[in-house]
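Chemist: need a 3D model of the following:
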Amino acid sequence: MLMPLVALLMACSSDSYDTGDGSLSYMVADFVEAETDASAKVVSIVTDRDERLWLTRSVKFDWAEKPDTAYRSLIYYNKVKDGNGQYVAEPVGATQVLTPAVTATADIKGGMKTDPVVFESAWKSHNGKYINLDLSVKTGTVDGEYGQQTVGMACDGIDTRTDGTRLVRLTLYHDQASVPEYYSAKLYMSIPVEYIPIELSAGDEVQVSIATYGGQVVKTFGF
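Modeler: Alright, predicted model coming up:
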């Protein structure tokens, strides 16, 4: 599935909160699964090391609309102990992380688009559930209005090696769609491994190709 970016960029991708005493000495930034309750407020997080932490207070995010749902997020929090000596998370701020479906390149309506982005880093989560991308896109307004860019993840094919292991070839889809390139806006993306078209086994690899302003970047992750 291809994902429009306009709403995310207009919201600057972030919500922030009063931090109480103002001290950020214990602040942590983690990619997490943010879990909502029956009222669609985030009440707990699960980190990429599979540590669940309850929030010191529930928080409503514009992008977390559904109750009883886990949303991918980059969350900033103070990791503190509660009255029982258990670690909990005091929320400071959060950023939405996109989790696009992986679509076969041949199935993308209108054809594949690989307009450049700014690449910062890419890594596999500690628990192996996600491939994370830290990117920026160039954006701007015309007559005060944001245009709509689109991003997604395409699968170009799956190669089987002589030893039986496989290489899944993915490419970042990005349609700039004539949006002005005045300044950079941060874009975080997590590719859920469960969205990969095959069930990965030991020795398999996933290759992610990204068109950037400095040329093609290719990152490969083993499983």
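
Chemist: switch to C-alpha atoms for all contacts and neighbour counts from now on
Modeler: Will do.

Chemist: ok, the residue positioned nearest the centre of the chain to Glu33 distance?
Modeler: The geometric centre of the chain, computed from its C-alpha atoms, lies nearest to Met189 (CA atoms, centre = their mean), at 2.5 Å. Noted for Met189: a distance of 13 Å to Glu33, by CA to CA, to the nearest Å.

Chemist: again with Asp68
Modeler: Plainly put, Asp68 is 12 Å away from Glu33 if you go by CA to CA.

Chemist: for the comparison step, fold the sequence that follows:
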Amino acid sequence: MPKYWLALFIPLIIACEHNSYDTGDGRYSYLQADIVDAHAATKGQIDYCHTDKGDLLKLSPHAKADWATTPDSTYRALLYYGKVTDHTTEAIQIARVPVLKSVPTARIDTIFTDPLKLESAWMSTNRRYLNLQLGLKTGRQDGVDNKQVVSVMHDSTSATGTSMPTIYLQLYHRQNGVPEYYTVRQYVNIPLDDIKETTQIRLTVNTYNGIVTRSFVIDR
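Modeler: Predicted coordinates:
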């Protein structure tokens, strides 16, 4: 796999489970979730996050995150957290959200667009990311340790006359022989900071119900 290829190896389940029922001011009474920019104070320790709306969330105690390997760095993450008081909250669970920078299709030897579920796609409030919620079919089989691969390809950029530029993206998905017994949810982000002018994005995904295309406009 080329070094410029940013891929997601599956399965990775992002979930928050709570089996008991809380009333009043219990730990889970104010449970909420956001995709955030998470800051690592030290290796494996997240001390604060910024939501896509710009809200600061200080974590007390610091959240443990084995994937945060570089101190004083920022990662995309899905944060489940409780009641917020003076910008401070407790992290119930935090999981990394892969950031997939698009790869030119010309650099890919074999293109795979195996079907998956596109459960949701939306632009972050700060216009810095395109957030995707995917449903990936997976399972275990004795003697098989294959991994699925998910990434993003870009075909071209076009502009006609005075119309805004359009970037054509396509989701790359290689099932790679992984059994399709059940579906897991996975969030991924596509970064948009390199886009400096008002641009339309057209994202194409091969789903189990056929080809789906979603369009987004980035205002700059």
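
Chemist: could you get me the TM-score between them?
Modeler: Once superposed, the chains reach a TM-score of 0.87 (TM-score structural alignment, normalised by the length of the second structure), with 210 aligned residues with a CA RMSD of 2.2 Å.

Chemist: hang on, the earlier thing: of Asp68 and Glu33 of the first structure, who's got more company?
Modeler: Glu33 (22 against 15; other CA atoms under 10 Å).

Chemist: so that one: helix, strand or coil?
Modeler: For Glu33 of the first structure, the assignment made with DSSP: H, G, I helix; E, B strand; the rest coil gives strand.

Chemist: tell me the residue in the second structure aligned with it.
Modeler: Taking TM-score structural alignment, Glu33 of the first structure has Asp37 as its aligned residue in the second structure.

Chemist: do a quick rundown of the helices in the first structure.
Modeler: Counting by DSSP state H, residue ranges of the helices within the first structure are 6-10.

Chemist: list the contacts of Gln141 of the second structure.
Modeler: The neighbours of Gln141 of the second structure, taking CA atoms under 8 Å, 6 or more residues apart in numbering as the test, are Pro179.

Chemist: so what's the residue nearest to Asp159 of the first structure when sequence neighbours are not counted up against?
Modeler: Closest residue to Asp159 of the first structure in three dimensions, ignoring its sequence neighbours and counting by CA to CA, 6 or more residues apart in numbering: Leu167, at 5.0 Å. Contacts here follow CA under 8 Å, 6+ apart; on that basis Leu167 of the first structure touches 158-161, 204-207.

Chemist: try it again with 7 Å
Modeler: If a contact means CA atoms under 7 Å, 6 or more residues apart in numbering, then Leu167 of the first structure has 158-160, 204-207 as its contacts.

Chemist: show me the two of these that sit farthest apart.
Modeler: Between all members of the contacts of Leu167 of the first structure, the longest pairwise span (CA to CA) is found for Thr160 and Gln207 and amounts to 13.3 Å.

Chemist: who has more neighbours, the two?
Modeler: Gln207 (17 against 11).

Chemist: against Ile14 of the second structure, how distant is the equivalent of that one over in the second structure?
Modeler: Residue pairing (TM-score structural alignment): Gln207 of the first structure is matched to Arg202 of the second structure. Computed with CA to CA, the distance linking Arg202 of the second structure and Ile14 of the second structure is 26 Å.

Chemist: and what of Asp25 of the second structure?
Modeler: Asp25 of the second structure sits at a distance of 25 Å from Ile14 of the second structure (criterion: CA to CA).

Chemist: which one's more surrounded, those two?
Modeler: Using other CA under 10 Å, the more surrounded residue of Asp25 of the second structure and Ile14 is Ile14, with 16 against 9.

Chemist: mind listing what the more buried one touches?
Modeler: Shown here is Ile14 of the second structure, whose contacts under the criterion CA under 7 Å, 6+ apart are 95, 185-186.

Chemist: how about the nearest residue to the match of Gln207 of the first structure, chain neighbours excluded?
Modeler: Spatially, and ignoring its direct neighbours in sequence, Arg202 of the second structure is nearest to Ser215 (4.5 Å; CA to CA, 6+ apart).
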